[in-house]
Structures are given as structure tokens and as C-alpha cells.
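[1] 3D, please:
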Amino acid sequence: MPADAEAPVVVDRRAGPHGEVVLRQHGPLLQIIANGTFLMDTSDGTSERLLVRAALEELRRGRRHREAHRAAPRLLIGGLGVGFSLAEAAAEPEWGRITVVEREEAVIHWHREGGPLSGLSAEALRDPRTEIVHADLTRYLRDCELFDALCLDIDNGPEWTVTEDNATLYSPAGLAACGARLAPGGVLAVWSAQASPTFGDALRNAGFQGVRTEEIPVARGVPDVVHFATKPA
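    Modelled structure (predicted):
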């Protein structure tokens, strides 16, 4: 029987402050479902890895045009998910501190040693640069340290949020908070399940420059998208 014809099996189900979070197995794949909405699975990870890889390329490109050179760039990943973005970051020695902010305690638990998702993230979690923070990203951004890159993957996109309160992240005030937590020349990268032309306008209105989108083909359906923007140096 093909994997996609098998009935999904619930591995774990948790009730948290933001609703229900479920880890489900569908054939060989593990899937994260939040409040009945599919978020991600372990099928590919190309776009989640690109989120981090391309952000570093943007930083490199900007630094080639500036004389000043910082220490190893500091990265904040919004959303642990199944761990693809963290694994990509930890595999790159050029990154300095790697901070991952995840609001669902269940997701963090699934990645801990022996957890069902630990096979994807165990090596990255052992990396001394890695720090996992259990917090709501919108609140964390209010007074955290400065980062050189913010790579955000907490929703299915700016127009398709997991919970209503997440929409504040993509509002003018939320984008201003992102800009405030970026060092000059820093890069903001936002994952989305589909393109959002209006979000590009919102980024420009928030004072970001170099706004662009990159499409990543998927096996079925519309391409995933990563929105990129840079804080002026």
C-alpha cells in the first residue's frame, strides 16, 4: 500500500495555552498539526533549509560592500518545527550563536533525546552554539538582544497564521519589532506556503530594503516561498 494511502497514526497529542498540538505519523513521515491545521512534515525540508542558507548568503553579499566585519553572525530561528532549519544552521560553521524560539513545549519535547523528532535535530542540539528558548516569538522580540538574521517559520504565511494573535508579527508594529532586533545590515527571512505580494509592500513600508521573494517548487501544489528583506546598514 502506498504511504499516502495509509491511515495517519497519532504519536502524541498535547493541549497547550495556544490550543491542541498533534504529532502524527503518516507512513514514513512525521507531521505536526496545530489546532487541526497542517504545519509541516519530514518529507523534504528544502524550503526550510533555504530559509537559513539564503539568509546567510544575503549577509555575505551585504558585507562585501562594507568595510566593517563583525564576528560570527548571530541567528534567530522563529519556530523549531521538525528541525530542518536548525539542522541547516548547525551544519554551517560560519554562524555564531543559534537561538531557536519555540512557543509549544510539546514540540521541544519531541526533539529532546529519545523523542520522535530527535533523529533530525540531535546533532544540532548538541552543538554548543545552539540555544532553545521556550517563548512566544512576538513577546520575545520585544526586548531580546540584536541578531544578524531573523529566520521566521511559525505560520503557513503572513496571510495564513496558526493562531489569530500571530498576525501581529506581520503588522506594521510587528515588522518594526523585527527591524529593531536586527543589527544594521541584518536580514529578515520569512517562510510562507504561498506568495504574498502585499507582504512585500508591508516590508518596504516598514523600512526594509532589498525586498524579494524566492519560490521553491514542491512535489504537489503551489511552490513554497521565502520572503527576504534587509535592514539598512
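[2] from here on, contacts and neighbour counts on C-alpha atoms
    OK.
[3] which other helices and strands contact the longest strand seen in the chain?
    Ranked by residue count, the top strand of the chain under DSSP state E comes out as strand 182-192. Using 3 or more C-alpha pairs under 8 Å, 6 or more residues apart in numbering; DSSP states H and E as the contact test, the elements touching strand 182-192 are helix 46-64, strand 147-152, strand 224-230.
[4] would you turn the ones you listed into TSV with mean neighbour count and distance to R97?
    Below are the helices and strands packed on strand 182-192 laid out as TSV (neighbours: other C-alpha atoms under 10 Å; distance: least, C-alpha to C-alpha, whole Å):
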stretch	mean neighbour count	distance to R97
helix 46-64	19	13
strand 147-152	26	9
strand 224-230	25	20
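[5] One more sequence to fold, the one below, so I can look at both together:
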Amino acid sequence: MHQEAGPPSPLAPLTEPPVVLDRREGPHGEVVLRRHGELLQIISNGTFLMDTSDGRSERLLVEAALEELRGPISPENGATPGRAPVSGPSRQGPREGPRLLVGGLGVGFSLAAAAAEPAWGRITVVEREEAVIDWHREGGPLSPLSAEALRDPRTEIVHAGLAEYLRTDGGPLSGASFDVLCLDIDNGPGWTVTDDNGSLYSPAGLASCRARLAPGGVLAVWSAQPDPTFDDALRNAGFQGIRTHEIPVVRGVPDVVHFAIKPA
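    The predicted structure is shown next:
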């Protein structure tokens, strides 16, 4: 899920106290959903994570990853050699399009953006907090944001830790490959929500990401600030085409998305 450091969004009517809608204790600590005026906010272990005020970063993460997958157009064949074909679902089923994995469900902005794009094939969202998934179920507080996307036959929600899901080498998750991995579970590789998330950006974690990508596939990692050392880590993990896309914010340094490509 996309993280925001500091106080709730300035768009929230701070004259009204927040109202807790649900509070859960899970394996990673406490997770809370609260309403603050018109906004819904997710709080983890007392830290404000995200709210429903904008969603621009989450949507751009998915949209820019698709553009990165498309790559430069070749005049000879209209596509980039070695990249996955990008086309809308056909009557044969959703696997006709590139397969997307989104790390983190959050308030559902990334999922909604993906489901609104017919070019995607299978859309898999991995979320470790059962409470967050419950809040998106029919009738849940967050369902208005994700109901249409969850009804999309291309969508599947997986309750698992992302690092665990990526490295699984047996059982029902074995063998699944993706054309794009969009990771939005931390403030960035050097600013994780919990200590165990750090393994995702380690050499072993990045190797798991690379292994789960199809040849020519794209890894996109959201971060609250640029991290040149992460670019080096991506190169050391065997990725190529590494670049950083800046996302302007109201104040402070821009958010960024780190892009990297698995060699074809």
C-alpha cells in the first residue's frame, strides 16, 4: 500500500475529530480504518499510511508501468522486440493481455486504475493485511472505490506477504509469471513500514522479483524520494533500462517511481 509520512492530508477537515470505523490486531501489529470528514484513512501501528484524498501517485504508478512495458515503437512491427504484447482482452480470456501484479491493495486506487485499462490481462493484487481486504469486500467502507474493479473477471486478490508470495517455489503460487510488477507497500526501498519489508529490496528479494517477471518485463517501485543506491541494487540484480520517473508533489521533494526491465 502507498505510504505517506506525517499528518493526515491537509484536505481533511481537521476541525472534526477522526472516527475509528474498525481496529484490528494482526501478525504485523495494529491496523485501523478511520473516517476524518469525507476522507477514509488507514493507520498502521499508529503511523498514518494513506487516505482517499487523491490517488494520483497510485494511478500514475500503474499507467506509467504500462507505458514502460510498451517501450519505444518499432516502425517495422509496431512493437518493441522482446517486450510482452500489449492488447486488450479477447474472447479467449484475460491472459491475452500482459499480466500485472500490484503489491499492496491500500484504498484501492492502483487496482481501480488497472481495471479501468482494457490492455491489461490478469490483474493480481497481493495484500498482507486481512483487514484491508475485508474493508474492500461488498458493503465494506472502501468498497465504493474498488467494487467495479473487484467484479472484473481479470482481478484476483491474494492474502499474503509480498516477499513471501514472490519467493514461493511450491504450492498453488508456483510458476506464476508477470509482465509488470508494481510495488507500492513502503515509503521506498530505504523507508519501509516494517523491518521485514526490507527483505524485498535486498539482493535476494530483487532476485525474486526478477524471477517472477517474464523476459522483457517491467519492475516499477514507488518511493517517497529518489534513491540512487537502489538503482545500483537493481543493476546488481541483473535488471537493465533502469530509470527514475519523478512525480511532482505539493511540497517537498518529488515522489518517484523506479523502473527496471528484465532482459529479454
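[6] TM-score for these two?
    The TM-score (TM-score structural alignment, normalised by the length of structure 1) is 0.95; 232 aligned residues with a C-alpha RMSD of 1.6 Å.
[7] corresponding residue for L150 of structure 1 in structure 2?
    Matched across to structure 2, L150 of structure 1 falls on L181, judged by TM-score structural alignment.
[8] roughly how far apart are its match and T52 of structure 2?
    23 Å (C-alpha to C-alpha, to the nearest Å).
[9] got it, and V249 of structure 2?
    Taken as C-alpha to C-alpha, the span from V249 of structure 2 to T52 of structure 2 is 16 Å.
[10] These two - which one has more neighbours?
    T52 (19 against 12; other C-alpha atoms under 10 Å).
[11] contacting residues around that one?
    L39, L40, Q41, V107 (C-alpha atoms under 8 Å, 6 or more residues apart in numbering).
[12] Would you state the helices of the stretch 101-250 of structure 2 in chain order?
    109-115, 130-136, 143-151, 162-167, 203-212, 228-236 (DSSP state H, counting those that start in this stretch).
[13] In structure 1, which residue range corresponds to the longest one?
    Counting by TM-score structural alignment, helix 203-212 of structure 2 pairs with residues 172-181 of structure 1.
[14] Report the buried residues of the matching stretch.
    By 16 or more other C-alpha atoms under 10 Å, the buried positions in stretch 172-181 of structure 1 come out as G174, L175, A176, A177, C178, G179, A180, R181.
[15] Quick check: the third one vs I216 of structure 1, distance?
    By that I understand A176 of structure 1. 27 Å.
[16] Ok, the second one next?
    Between L175 of structure 1 and I216 of structure 1 the distance is 24 Å, computed by C-alpha to C-alpha.
[17] Now distance to T198 of structure 1 too, for the helices and strands packed on strand 182-192 of structure 1, in CSV please.
    Output for these, formatted as CSV (distance: least, C-alpha to C-alpha, whole Å):
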stretch, distance to T198 of structure 1
helix 46-64, 20
strand 147-152, 18
strand 224-230, 11
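[18] shouldn't H245 of structure 2 be in contact with D227?
    No. Taking C-alpha atoms under 8 Å as the definition, H245 of structure 2 is not a contact partner of D227, at 11.7 Å.
[19] Report how many residues lie close to the counterpart of T229 of structure 2 in structure 1.
    Using TM-score structural alignment as the criterion, T229 of structure 2 maps onto T198 of structure 1. By the criterion of other C-alpha under 10 Å, T198 of structure 1 has 10 neighbours.
[20] same deal with D134 of structure 2?
    D134 of structure 2: 14 neighbours (other C-alpha under 10 Å).
[21] next one: P116 of structure 1
    17.
[22] so what corresponds to it in structure 2?
    P116 of structure 1 maps onto P141 in structure 2, by TM-score structural alignment.
[23] From what I see, its match and V132 are in contact.
    No. At 10.0 Å, P141 of structure 2 does not count as touching V132 under the criterion of C-alpha under 8 Å.
[24] Stretch 98-105 of structure 1: which residues count as buried?
    Per 16+ other C-alpha under 10 Å, stretch 98-105 of structure 1 contains these buried residues: I98, T99, V100, V101, E102, R103, E104.
[25] Could I get the buried residues of stretch 172-181 of structure 1 in CSV, plus columns for distance to H134 of structure 1?
    Shown next, in CSV, are the buried residues of stretch 172-181 of structure 1 (distance: C-alpha to C-alpha, whole Å):
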residue, distance to H134 of structure 1
G174, 19
L175, 21
A176, 22
A177, 19
C178, 18
G179, 22
A180, 21
R181, 18
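[26] Out of those, flag the one nearest to E131 of structure 1.
    R181 (17.2 Å; C-alpha to C-alpha).
[27] For the closest one, which non-adjacent residue is spatially closest?
    Spatially, and ignoring its direct neighbours in sequence, R181 of structure 1 is nearest to L146 (4.8 Å; C-alpha to C-alpha, 6 or more residues apart in numbering).
[28] Could you report the neighbour count for the one you found?
    19.
[29] hmm, back to that, okay, the match of P116 of structure 1 and L66 of structure 2: tell me how far apart.
    Taken as C-alpha to C-alpha, the span from P141 of structure 2 to L66 of structure 2 is 29 Å.
[30] go on, P118 of structure 2?
    11 Å.
[31] what do you get for V32 of structure 2?
    Counting by C-alpha to C-alpha - V32 of structure 2 and L66 of structure 2 are separated by 32 Å.
[32] And G205 of structure 2, by the same measure?
    From G205 of structure 2 to L66 of structure 2 the distance is 22 Å (C-alpha to C-alpha).
[33] swap in R251 of structure 2?
    From R251 of structure 2 to L66 of structure 2 the distance is 27 Å (C-alpha to C-alpha).
[34] One more: S143 of structure 2?
    Distance from S143 of structure 2 to L66 of structure 2, by C-alpha to C-alpha: 25 Å.
[35] just checking, what residue in structure 2 corresponds to R97 of structure 1?
    Using TM-score structural alignment, R97 of structure 1 sits opposite R122 in structure 2.
[36] ok, now L86 of structure 1?
    So, by TM-score structural alignment, L86 of structure 1 is matched to L111.
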